[in-house]
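Student: What follows is a predicted structure for the sequence shown.
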Amino acid sequence: MAQIEQVQAEVDRRWSGMDMPSWPDPHPGAREPAPERYSQVTDPERYGIVHARARLWAQVLVEHGARAEQLTPRPVPDWPEGPPAPVDRLMRVDPPSGAAGALPLYLCETDGSEAEASSGVGNQQEDDDGRSPDTAVPPSLRIAWGTTDVVLDVQPDCGCDACDSGSADLLEAVDDTVRSALVDTVRLVGVRRGPGRSAQRDWQLTWHADGNAQGSGTFPGGRGLRRHQRDRDAWRRMNAACERIARGEEPDLPRGTQVTVGRAWFPQA
């Protein structure tokens, strides 16, 4: 069975022969962009490379035993969570038949548009870029795992000129997220009871065996996990619990924690 590194190498090889937009980081050396760049999107169409890269991943994965299917588009959450975002094309990629316990990958494409649809593009939980209502919105890609409700990442996460870090960085972000979805993955969701005893998500963590993880909310015994407010001890503790679960152990978890485990698509070194 193919290794992830072999699949990545094939994606890179084929991409090098494709006529795709490529541009350098316009802010080398972490140079601070001019304030007006936060409200500008000079060439939104070029961000369509995220769609092309995702489709290429799907194509190569299918050649290594996966199965791909176009689904009827439906809105999906923003990353890591948020209001529904529009989707123009939705592809489900199922793991090879021999990958017991592996879960599917979802590639959710949103076309670029003018500002009327801007609320659905970019990381709305984090972005406050001050775009004017007539600013163009670039195409975007959301990558989900297991179900379309579990969005691991959205690229570009903004798309304005100030946040542009070049095409290579954008492609690397797509690759890293797809690769993470193909290894052992554990998702924990903390649930609390709201009014009328209805279940409400309090926090969530998605851990990957390659060392990547995404989380949001307030962990038990910790502070808010958004950006610099993270309680690092709580973060490490829950990541360690996920690693133990991936090994088949049963660590103590906060009461009511929901656990989802997805196994690797390909043998892991």
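Tutor: Arrived safely, thanks for sending. Remember, predicted model here, so these are calculated numbers, not experimental data. Numbers count the residues shown, from 1 in each chain.
Student: drop to CA atoms for contacts and neighbour counts, all remaining ones
Tutor: Noted.
Student: do you know how far residue 176 is from residue 69?
Tutor: Residue 176 sits 22 Å away from residue 69, going by Cα to Cα, to the nearest Å.
Student: which residues in the stretch 1-150 of the chain form helices?
Tutor: Using DSSP state H, counting those that start in this stretch, the helices of the stretch 1-150 of the chain run over 4-16, 49-63.
Student: Contacts for the last one, please.
Tutor: Translated: helix 49-63. 7, 10-11, 15, 20-21, 67-68, 93, 107, 109, 140-141, 155-156, 170-171, 174 (Cα atoms under 8 Å, 6 or more residues apart in numbering).
Student: Of those residues, keep whichever come out buried.
Tutor: For the contacts of helix 49-63, a burial check counting by 16 or more other Cα atoms under 10 Å picks out 7, 10-11, 67-68, 93, 107, 109, 140-141, 155-156, 170-171, 174.
Student: Out of the contacts of helix 49-63, list just those in strands.
Tutor: 67-68, 93, 107, 109, 140-141, 155 (DSSP state E).
Student: Any chance of JSON lines for those, columns distance to residue 60?
Tutor: Converted to JSON lines, the ones in strands among the contacts of helix 49-63 look like this (distance: Cα to Cα, whole Å):
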{"residue": "67", "distance to residue 60": "10"}
{"residue": "68", "distance to residue 60": "11"}
{"residue": "93", "distance to residue 60": "11"}
{"residue": "107", "distance to residue 60": "14"}
{"residue": "109", "distance to residue 60": "18"}
{"residue": "140", "distance to residue 60": "21"}
{"residue": "141", "distance to residue 60": "18"}
{"residue": "155", "distance to residue 60": "20"}
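Student: any idea how far residue 60 is from residue 165?
Tutor: Going from residue 60 to residue 165 by Cα to Cα gives 27 Å.
Student: swap that for residue 20, sorry
Tutor: Residue 20 is 17 Å from residue 165, by Cα to Cα.
Student: what's the answer for residue 258, then?
Tutor: 37 Å.
Student: quick one, strands of the stretch 51-200 of the chain?
Tutor: Counting by DSSP state E, counting those that start in this stretch, the stretch 51-200 of the chain has strands at residues 67-71, 76-77, 84-85, 89-94, 105-110, 140-145, 151-155, 185-193, 199-208.
Student: Second structure for comparison follows:
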Amino acid sequence: MVTTPAPTWWEQQHALLCELAQDGSEAWADAGPPFSDALLQLLTEVEDAFAQTGTDTPAWEDPHLSAGGELRDSREEEYSRCLDPGKYRIFWTRAEAWTRVLTARGWADVDVDDGAGIVWAVKPYVDRYRTTVLRPRRPGAQPLVLARTSPDEATGSGDLTGPDALIMGLVVGVGEPPVPVSTTPDCGCDACDSGSRDLLEELDCLILSIVDGSFEAVLAPGWSSHRTSFCAGGGSGDEDAHLDVTVTAQPWAEGWTPRPLCPAIDPDDSAPPARRERGSL
């Protein structure tokens, strides 16, 4: 019996965008165009590389999903605990897959640091250890920083309540000095776990957007925002009165057409912190 592999997140999204483009409805005019062949090929290469880098970091399903496809509520005991902290190493191996592809294409040079030598525009709220810096060769393109949030040899913490709890997460930064734009997972407890597919899609979308040239981050006193072709978000930020940083990505490859950005979040509409997915009404 031959099992058909489940479609990747980008195959599903590309199919939806193609369907919306054919439909022509004005209600979905901001959904964005279908993915280009070049973008699909890039993601396929990352998936192929991940088949090698991720051999020891298997995917997992949403633990709240029953065999019948029904979602259950999180249990009280699932909060502030992680029964399998090592599973989050999958972020490291996915980042390694991206690194292999981007350097193999000749788009970037790579440096690896222990984390202490990286000066950030705004200090991330988690400790950083092994840090990979990808510097694109194309003038104007922004560097990509991938920082692990625990030592390579760590086993992780099952109890997440203490200040010294370790999660095998990843901080993504962009620019030089880098601006931290994502820490994945944002929690790490079993209650918030929705499975590896959602988490890897979030990481892929962010890295892809930086490489594609469809990313913008803004930091100002009390305000931070970012937007890609997939979503836009904004909310309260560092209160430093001297903070004034805007990072705008450019494509890493010559002749590459970036995807259109989502509309920016208006600071006046940002309480509570806002997030808008591409195509939402």
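Tutor: Nice, I can see it. The structure displayed is predicted, hence computed values, not measured ones.
Student: TM between them?
Tutor: TM-score of the superposed chains, computed with TM-score structural alignment, normalised by the length of structure 1, equals 0.65; 203 aligned residues with a Cα RMSD of 3.2 Å.
Student: Need the winner for burial among the strands of the stretch 51-200 of structure 1.
Tutor: Comparing the strands of the stretch 51-200 of structure 1 by mean neighbour count (mean count of other Cα atoms under 10 Å), strand 140-145 ranks first with a mean of 27.
Student: Which part of structure 2 matches it?
Tutor: Following TM-score structural alignment, the aligned partner range for strand 140-145 of structure 1 in structure 2 is 169-174.
Student: contacts for the matching stretch?
Tutor: So stretch 169-174 of structure 2 is contacted by 88-89, 91-92, 124, 128, 142-150, 179-185, 210, 247 (Cα under 8 Å, 6+ apart).
Student: What's the local residue count around residue 24 of structure 1?
Tutor: Other residues lying near residue 24 of structure 1 total 12 when counted by other Cα atoms under 10 Å.
Student: again with the one 3 residues further on
Tutor: Applying other Cα under 10 Å, we find 15 other residues in the vicinity of residue 27 of structure 1.
Student: So what does it match up with in structure 2?
Tutor: Under the alignment (TM-score structural alignment), residue 27 of structure 1 pairs with residue 64 in structure 2.
Student: My guess is that match contacts residue 190. True?
Tutor: No: with contact defined as Cα atoms under 8 Å, residue 64 of structure 2 and residue 190 do not form a contacting pair (9.3 Å).
Student: got a list of what residue 75 of structure 2 touches?
Tutor: residue 191.
Student: any idea how far residue 31 of structure 1 is from the residue mapped onto residue 223 of structure 2 from structure 1?
Tutor: Matched across to structure 1, residue 223 of structure 2 falls on residue 203, judged by TM-score structural alignment. Going from residue 203 of structure 1 to residue 31 of structure 1 by Cα to Cα gives 35 Å.
Student: residue nearest the centroid of structure 1?
Tutor: With distances taken as Cα atoms, centre = their mean, the residue of structure 1 nearest its centroid is residue 153 (1.8 Å).
Student: My understanding was that that residue contacts residue 178; is that so?
Tutor: No: at 9.5 Å, residue 153 of structure 1 does not count as touching residue 178 under the criterion of Cα under 8 Å.
Student: Name the nearest residue to residue 118 of structure 1, ignoring sequence neighbours.
Tutor: Distances taken as Cα to Cα, 6 or more residues apart in numbering put residue 137 closest to residue 118 of structure 1, at 6.1 Å, once the chain neighbours are dropped.
Student: hang on, that neighbour packs against residue 110?
Tutor: No: in this structure residue 137 of structure 1 lies outside contact range of residue 110 using Cα under 8 Å: 10.2 Å.
Student: separation between residue 235 of structure 2 and residue 219 of structure 2?
Tutor: From residue 235 of structure 2 to residue 219 of structure 2 the distance is 10 Å (Cα to Cα).
Student: Please identify every residue contacting each of those two.
Tutor: residue 225.
Student: Pick out whichever of residue 258 and residue 165 of structure 1 has more residues nearby.
Tutor: The residue with more neighbours, out of residue 258 of structure 1 and residue 165, is residue 165; 18 against 14, by other Cα under 10 Å.
Student: Residue 269 of structure 1: neighbour count?
Tutor: For residue 269 of structure 1, using other Cα under 10 Å, the count is 5.
Student: now do residue 204 of structure 2
Tutor: Residue 204 of structure 2, neighbours per other Cα under 10 Å, totals 18.
Student: Repeat that for residue 55 of structure 2.
Tutor: Number of residues near residue 55 of structure 2 (other Cα under 10 Å) recorded here: 11.
Student: for the one 5 residues further on, same thing?
Tutor: Burial of residue 60 of structure 2 is recorded as 12 neighbouring residues (other Cα under 10 Å).
Student: which residues touch the counterpart of residue 107 of structure 1 in structure 2?
Tutor: Using TM-score structural alignment, the partner of residue 107 of structure 1 in structure 2 is residue 146. Residues in contact with residue 146 of structure 2 (Cα under 8 Å, 6+ apart) are 95, 131-133, 170-173.
Student: So what does residue 48 of structure 2 match up with in structure 1?
Tutor: Residue 48 of structure 2 maps onto residue 13 in structure 1, by TM-score structural alignment.
Student: Please consider this matter closed, and thank you.
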